[in-house]
Every structure is written in C-alpha cells, then in structure tokens.
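Participant: with the input below, show me the fold.
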Amino acid sequence: MRLAELSERSGVSTATIKYYLREGLLPPGRRVNATTAEYGEEHLRRLRLVRALIQVGGVPVSTAREVLAHVDDDSLGRTIRLGAALWALPQDPEPDEEDPAVTAARTEVDRLLEMLGWETARELAPLSPVHRSLVVAVAALQRLGYPWDAEHMAPYGELMHEVARRDLDYMETFDSEAEKVEVAVAGAVLFQPVLRALHRLAQEEESVRRYGIE
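Facilitator: Just a heads-up that it's a prediction; the model follows:
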C-alpha cells in the first residue's frame, strides 16, 4: 500500500507517519522510485503499537524508539528480547535505600519471591526495574500503616502468575517473533488499565454480595 492508504487504514496522518519514519519508530517502506514507497501489513501493525506507546502509554518518543529497537533485535532470544523491551518502558523512580520502609519492603518482596519459587525474579532483582517498582509500592503501604507482608502478597502473586500464563498463551498465537514481542509490549501498555478496571469491578461485585447495597 502507498502512504495515503497506510494513513487511511491506520487513522494516522501522513505528516505523523513521515515523522515516525524520520524518528526511526517505523521501518522504511520498500522503495518503488525516488519519491514513492510501498508499505505492508507490518507497517500498519507497527503504527498501532507506536500510537499505543505514545498516545495511550504517554511514552516519550526517545523511549519508544528504545523499546522498538529491542522489539526488532532478532539477535536476542525471545525471553531476553521481551524483557529488554518491557524494561525500557517508563518505570517508577528509584527507591530511597536509606528509608527504613524501603528496607522492610525489600525484605518482604524477597521473602515473597522465595515463597512463590520465582527463582528468575530473585536472580534478576538487583537489575529489575519491575522489582524496584514493587518495593516502592510495598514501602508506601508500610509508611501508611498497612503491613503488606509476603504472606499477604503471596495469593496475589499466584493469581498474577496465572494472568502471565494467559498473556503468553495469547502472545504465542501470533506468527513471527516480532509480532509476539509487539503484542506483549502493547499488552503491557494497554492491558494494565483493563486489569485495573476488572479488579475494581470485582471489588464492587464482591462488596455487594457480602454487604448488600444499602
């Protein structure tokens, strides 16, 4: 398809598509002549991912470029490729290691990973921005007087492990390695609001079942 059709099918203006091409967010099309290029379904799919990252996820262009570079790096195995892409997404600030709540939270998070048998997560903890985010969140609860320890978190961890299995089952329905990583990255940006909304709806439902509506 030509640029105009790509714009029409994606809902992205030609000017924005050209900007994405210049910034390296979208791979160049197949050159037909000096002024015309052809684009395929992979460009349409990538445009949707770029828009998800930037418009929905609020990811800066420079960060989106880094994420997509990992998505396209077929020299990496799937696990490393996926992990690198997800770690490149915006993360929470570094925890204050001098804060006693952070120290206590780190202890509980490490106990949690041991209880769940998540050996890879334990090994990667010093490098993982996701691990740091969990420590920051648990520390905030500790400061507010909610002792969110490993025993409290373990059932949630088990439920989220089932969610992760379903995520990867869905990812594996796509054909190419790039598509698999793309859908995982898109899910990290777009599916989190779905999980959050389902959680709140479930809380509302359970509250009514237990306590009624009066």
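Participant: only C-alpha atoms for contact and neighbour calcs from this point on.
Facilitator: OK.
Participant: need the helices for this protein, in chain order.
Facilitator: 3-10, 14-22, 41-51, 61-71, 78-87, 100-116, 119-124, 129-143, 150-171, 177-211 (DSSP state H).
Participant: distance to residue 31 and mean neighbour count added to those helices, as TSV?
Facilitator: Formatted as TSV, the helices of the chain follow (distance: least, CA to CA, whole Å; neighbours: other CA atoms under 10 Å):
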stretch	distance to residue 31	mean neighbour count
helix 3-10	12	15
helix 14-22	13	14
helix 41-51	14	18
helix 61-71	22	20
helix 78-87	29	18
helix 100-116	51	18
helix 119-124	43	13
helix 129-143	40	19
helix 150-171	31	14
helix 177-211	22	15
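Participant: could you also give me the structure for this second sequence? I'd like to compare it with the first:
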Amino acid sequence: MIEFLSKNDAAAIARIHKENLPGILSIYPVSVLKEFYELQLSNASKNFALGFFENRKLQGFVFGTYRVDEIFNDYIKSAFYYFLFQTFVSFLKNPKLLVYYLKAFFSKKRSSFCPVQLVYIAVDQNSKKKGIGQQLLDAFENELSRNNINYFELEVEQNNPALRFYRKNNFETILEINNWMEEKFLLGKEL
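Facilitator: From the prediction side, this is the model:
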C-alpha cells in the first residue's frame, strides 16, 4: 500500500536510504539522514515523499521536491554545526571524500530550469524485484499530475542500474554531465 510519508517516518526512510542508495549523502550516519528527512518532510509546500508499506513496514520510498535548488541548503542552514562535524568525521574515516568535496566546490555547476525533481527513490534490498519501484514512480507521477505539474527531472549516475528502469519509463536525457568529478545524466519526463 502506498501512503504519504511524514517526518515521523524519517528513521525508516533514512535506513532504506543508507542501505540502498549510492552517493555522497549515504556516507553520513543514519542520524544525519534522519534529520535531513525530518526537515524536508516538515515543509509540505516544497517537498513530499510517498512510501510503500507491507505489513506496516516501509519497504520503499520516493522523495520529490518542488524546489530542488533549496533542499540541501535548507538542511545545512538548519543543522550547520552538526553537519560540519559529521562531514569532518566522514573525512577522517575516508580522506578521499575531501577530494570529492573540493572537486564539487570548484566544478562548473550544471543548469536546469526545472525546480521539480524526483530526488531519491529506493526499495529495501529484501523487497526488490516485486514491482515496488514502479508503483512508487507511478504514485509520484500521479501526485505531480494532481498538482498540475506536467514535467519533472532527476539525476542518475551513468553506471547506475536504475538507468535502465528510467529509460523503460520514458525518461529522456536532458544533459550529460561528464567531468573529472562525476558522470551523470540529468533526465526529464513529460507527464
């Protein structure tokens, strides 16, 4: 069953995120992810999440925003010292992350004029291959359509197996990001 998620679901979302999603945010402890989602889900005018539940347990989620340019800045502003401390601890555990952050800071920023983005979609490892990801994507698109939004974007690493899933669901490449820091696609979809 698919339901809207609230900040009360942040711990379950954070666990699934940490265990199943690649990317820089996953290097942080679950506590940072939980705080990130609590903040994001407390602002329904900017963000929303839907979850797939089975036996009252969250099996997967999709998180989207109407203001992609603000989500990470909002979190960093609200928890600056905590985030700074956790980033420092992460650098100590994995010094290569410092290089990644420096590259990100000095790299040319990509441009997209679309503020609506599917930020994360993840399914628990034990629930994969059951069609949950498809149900979550369909529910996400239905929610956007219900709000008269007919286009959205997402980013995906070029070597991510999810790219095949997005192609199957009629996403088109808007921008290819190939630089010394990352190899990603910015994909878009008309509803």
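Participant: what does the superposition give as a TM-score?
Facilitator: Scored against TM-score structural alignment, normalised by the length of the second structure, the superposed chains reach a TM-score of 0.27; 90 aligned residues with a CA RMSD of 5.6 Å.
Participant: re earlier: tabulate the helices of the first structure in JSON lines, adding columns for distance to residue 30 of the first structure.
Facilitator: Conversion of those to JSON lines gives the following (distance: least, CA to CA, whole Å):
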{"stretch": "helix 3-10", "distance to residue 30 of the first structure": "11"}
{"stretch": "helix 14-22", "distance to residue 30 of the first structure": "13"}
{"stretch": "helix 41-51", "distance to residue 30 of the first structure": "11"}
{"stretch": "helix 61-71", "distance to residue 30 of the first structure": "19"}
{"stretch": "helix 78-87", "distance to residue 30 of the first structure": "26"}
{"stretch": "helix 100-116", "distance to residue 30 of the first structure": "48"}
{"stretch": "helix 119-124", "distance to residue 30 of the first structure": "40"}
{"stretch": "helix 129-143", "distance to residue 30 of the first structure": "38"}
{"stretch": "helix 150-171", "distance to residue 30 of the first structure": "28"}
{"stretch": "helix 177-211", "distance to residue 30 of the first structure": "18"}
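Participant: contacts only, for the closest residue to residue 140 of the first structure other than its chain neighbours.
Facilitator: Distance criterion CA to CA, 6 or more residues apart in numbering; nearest residue to residue 140 of the first structure, sequence neighbours excluded, is residue 101 at 7.5 Å. Taking CA atoms under 8 Å, 6 or more residues apart in numbering, we find residue 101 of the first structure in contact with 139, 140, 142, 143.
Participant: please identify the helix or strand for residue 185 of the second structure.
Facilitator: Secondary structure from DSSP states H and E places residue 185 of the second structure in strand 183-190.
Participant: now that strand: buried residues?
Facilitator: 184, 185, 186, 187, 188, 189 (16 or more other CA atoms under 10 Å).
Participant: distance to residue 174 of the second structure for the residues you listed - can I get that in JSON lines?
Facilitator: Output for these, formatted as JSON lines (distance: CA to CA, whole Å):
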{"residue": "184", "distance to residue 174 of the second structure": "11"}
{"residue": "185", "distance to residue 174 of the second structure": "7"}
{"residue": "186", "distance to residue 174 of the second structure": "5"}
{"residue": "187", "distance to residue 174 of the second structure": "5"}
{"residue": "188", "distance to residue 174 of the second structure": "6"}
{"residue": "189", "distance to residue 174 of the second structure": "9"}
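Participant: residue 51 of the second structure: which of those residues is nearest?
Facilitator: Lowest distance from residue 51 of the second structure to those (CA to CA) belongs to residue 189, with 21.2 Å.
Participant: for the strand holding residue 185 of the second structure, packing partners?
Facilitator: strand 151-157, strand 172-178 (3 or more CA pairs under 8 Å, 6 or more residues apart in numbering; DSSP states H and E).
Participant: immediately after the first one, which helix or strand?
Facilitator: Pointing back at strand 151-157 of the second structure there. Counting by DSSP H and E, what follows strand 151-157 of the second structure is helix 162-168.
Participant: what's next to that following helix, contact-wise?
Facilitator: Counting by CA under 8 Å, 6+ apart, 156, 157 sit against helix 162-168 of the second structure.
Participant: at 10 Å instead, please
Facilitator: 121-122, 133-134, 137, 154-157, 169, 171-173, 185, 187-189 (CA atoms under 10 Å, 6 or more residues apart in numbering).
Participant: list the buried residues for that helix?
Facilitator: So, applying 16+ other CA under 10 Å, buried residues of helix 162-168 of the second structure: 163, 166.
Participant: how about stretch 31-41 of the second structure?
Facilitator: The neighbour-count check on stretch 31-41 of the second structure (16+ other CA under 10 Å) flags 32, 33, 34, 35, 36, 37, 38, 39, 40, 41 as buried.
Participant: out of those, which sit inside strands?
Facilitator: If you go by DSSP state E, those have nothing in strands.
Participant: now intersect those residues with the helices, please.
Facilitator: Short answer: those in helices (DSSP H) are 32, 33, 34, 35, 36, 37, 38, 39, 40, 41.
Participant: specify which member of those is nearest to residue 146 of the second structure.
Facilitator: residue 41 (18.9 Å).
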